[in-house]
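> No letters, just coordinates:
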């Protein structure tokens, strides 16, 4: 637990998968923090001062020292609070967790975004195929209950983007990609992950997230 002398704040938004990563890690470690809610499109001056380079959430502020970017924050949390480690102790396994986490952000998130924001049917089909290829690669990498073995680890937390956000994002635009038939190992992993007590209490309500993406997509389509 953070001592009385420590001050820990998380600047975030409730519907952000990147903020959820940080919340899950903090709660897995039993670390207390204060949540500073930011508004989309109307970020506070405090947040911008803490993260002047990217001007976005999440930002973790520990004793007035800001740490930005969700994967960097996860590593910081694991280094500061040693209980319930999320990164493997073995250097090689640790490097793999980092590699696949970067893969999720570089390949999976990128393809998901292109699918959601693309109206052109040909371009969308291309991005859907890119997503399938990326998800299949992850499917092939999963050999235990979780990517971290029997317990949730760094890569599982990173992959909340796949476990929770991807199916909802695709449902919002009328697509169904992430199914038990197509990706049986990942699908079961996602169910175990989403239903983990700490993860479950951290994730935003499904109905709220789906309604947000439907409204956002309809707005995008209307503006084309």
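Yes, it's here. All values derive from a computational prediction rather than experimental measurement. Numbering: from 1, shown residues only.
> drop to CA atoms for contacts and neighbour counts, all remaining ones
Noted.
> How are the helices of the chain distributed by residue range?
Along the chain, counting by DSSP state H, helices occupy 17-28, 45-50, 70-80, 91-103, 109-117, 121-141, 154-158, 160, 166-172, 184-194, 197-202, 206-223.
> I'd like to know which elements the last one is packed against.
Spelled out, that is helix 206-223. Here helix 206-223 touches helix 109-117, helix 166-172, going by 3 or more Cα pairs under 8 Å, 6 or more residues apart in numbering; DSSP states H and E.
> can you tell me which of the helices of the chain comes nearest to residue 35?
helix 17-28 (9.3 Å; Cα to Cα).
> Please spell out which residues along that closest one are buried.
17-26, 28 (16 or more other Cα atoms under 10 Å).
> chain center to it: distance?
Helix 17-28 has its C-alpha centroid displaced from the chain centroid by 8 Å (Cα atoms, centre = their mean, to the nearest Å).
> Show me the contact partners of that helix.
12-14, 32, 57-58, 70, 73-74, 77, 84, 86, 157-158, 160-161, 165, 198-199, 202-203 (Cα atoms under 8 Å, 6 or more residues apart in numbering).
> Drop anything exposed from those.
For these, buried by 16+ other Cα under 10 Å: 12-14, 57-58, 70, 73-74, 77, 86, 157-158, 160-161, 165, 198-199, 202-203.
> A further structure is provided below for comparison with the first:
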């Protein structure tokens, strides 16, 4: 792997293994061929370094480039392209319109799909969870269409090789594969969304993804812990 350049020092990533946002950054770092130190945070007892590095949101991931912190996963992915233009492959398309399209769909993943996934397992009522599950399935249907549009019939959203949007959604693959055990519904259903399901298999088979994407069984166990905590908190109110 390449070492960090630009005179800003080494790369250190503050993260947590179940986080799809952390995992997308790790995949991006691997695609760029960049060496970094992976620091696992205890999110129930956040480190002083994390709180000082991201005082606004107090969340992972945070990338430290030397002593300079960069927060928010998609911002970090773009930063890696800008700060290390000669390392590995470019993640964002060169064409301005294609860059805009990739950013639009990445924002859709975070704003729509992720939001519905959270509500589907942590919603306060059965009705809320059911409605969110239906919305999550609809979001996957929409992303099936986005893949057909963006890929141009090739293997990845970005074409022949994974790029920005592949990384953005790819960080969620561990959760998507575990969803039948966590949310009771199969989100990556090859019968419903064949293109997206096949894409997920290809992405997960990449060496850079194998090193990062959590095992679905481990994700399912973690998801059940989150559900238990949410239920206990609701019962205490």
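Thanks, I have the structure now. As the structure is a computational prediction, the values presented were derived from the model and not from experiment.
> After superposition, what is the TM-score?
Once superposed, chain against chain, the TM-score is 0.93 (TM-score structural alignment, normalised by the length of structure 1); 224 aligned residues with a Cα RMSD of 1.7 Å.
> before we move on, the earlier item: and the helices of structure 1 as TSV, adding distance to residue 6 of structure 1?
Formatted as TSV, the entries for these read as follows, by distance: least, Cα to Cα, whole Å:
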stretch	distance to residue 6 of structure 1
helix 17-28	14
helix 45-50	18
helix 70-80	12
helix 91-103	28
helix 109-117	34
helix 121-141	38
helix 154-158	24
helix 160	28
helix 166-172	36
helix 184-194	30
helix 197-202	23
helix 206-223	33
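> what number of residues lie near the equivalent of residue 187 of structure 2 over in structure 1?
Matched across to structure 1, residue 187 of structure 2 falls on residue 177, judged by TM-score structural alignment. Close neighbours of residue 177 of structure 1, defined as other Cα atoms under 10 Å, add up to 17.
> Give the closest residue to residue 47 of structure 2 in space, chain neighbours not counted.
Once flanking residues are discounted, residue 47 of structure 2 sits nearest to residue 41: 7.0 Å by Cα to Cα, 6 or more residues apart in numbering.
> quick one: contacts for the one you found?
14-16, 47.
> Please tabulate those residues in TSV and include distance to residue 137 of structure 2 as additional columns.
As requested, these are arranged in TSV below (distance: Cα to Cα, whole Å):
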residue	distance to residue 137 of structure 2
14	31
15	28
16	26
47	36
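> Which pair in those residues has the greatest spatial separation?
The largest separation in the contacts of residue 41 of structure 2, counting by Cα to Cα, is between 16 and 47 at 12.1 Å.
> What is the nearest of the contacts of residue 41 of structure 2 to residue 223 of structure 2?
Of the contacts of residue 41 of structure 2, the one sitting nearest to residue 223 of structure 2 (Cα to Cα) turns out to be residue 16, at 13.8 Å.
> any idea how far that closest one lies from residue 59 of structure 2?
10 Å (Cα to Cα, to the nearest Å).
> just to revisit the earlier point, would you list the buried residues of helix 17-28 of structure 1 in CSV and tack on distance to residue 95 of structure 1?
Formatted as CSV, those follow (distance: Cα to Cα, whole Å):
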residue, distance to residue 95 of structure 1
17, 22
18, 20
19, 23
20, 22
21, 19
22, 19
23, 22
24, 21
25, 18
26, 21
28, 21
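> Among those residues, which one lies nearest to residue 115 of structure 1?
residue 17 (17.1 Å).
> what about that closest one, distance to residue 117 of structure 1?
Where residue 117 of structure 1 is concerned, residue 17 of structure 1 sits at a distance of 17 Å (Cα to Cα).
> cool, and residue 180 of structure 1?
Taken as Cα to Cα, the span from residue 180 of structure 1 to residue 117 of structure 1 is 26 Å.
> Who has more neighbours out of these two?
Taking other Cα under 10 Å, residue 180 of structure 1 and residue 117 do not tie; residue 117 has more neighbours (14 against 11).
> Just confirm the more buried one contacts residue 218, I think it does.
No - applying Cα atoms under 8 Å as the test, residue 117 of structure 1 and residue 218 come out as separate, 10.7 Å apart.
> Residue in structure 2 paired with residue 163 of structure 1?
That one, residue 163 of structure 1, aligns with residue 173 by TM-score structural alignment.
> Kindly report the same for residue 50 of structure 1.
In structure 2, residue 50 of structure 1 lands on residue 53 (TM-score structural alignment).
> Neighbours of its match, how many?
Look at residue 53 of structure 2: counted by other Cα under 10 Å, it has 22 neighbours.
> Excluding chain neighbours, what is closest to it?
residue 69 is the one closest to residue 53 of structure 2 (Cα to Cα, 6+ apart), at 5.7 Å.
> roughly how far apart are the residue mapped onto the one you found from structure 1 and residue 176 of structure 1?
For residue 69 of structure 2, the aligned residue in structure 1 is residue 66 (criterion: TM-score structural alignment). Distance check for residue 66 of structure 1 against residue 176 of structure 1: by Cα to Cα, it reads 39 Å.
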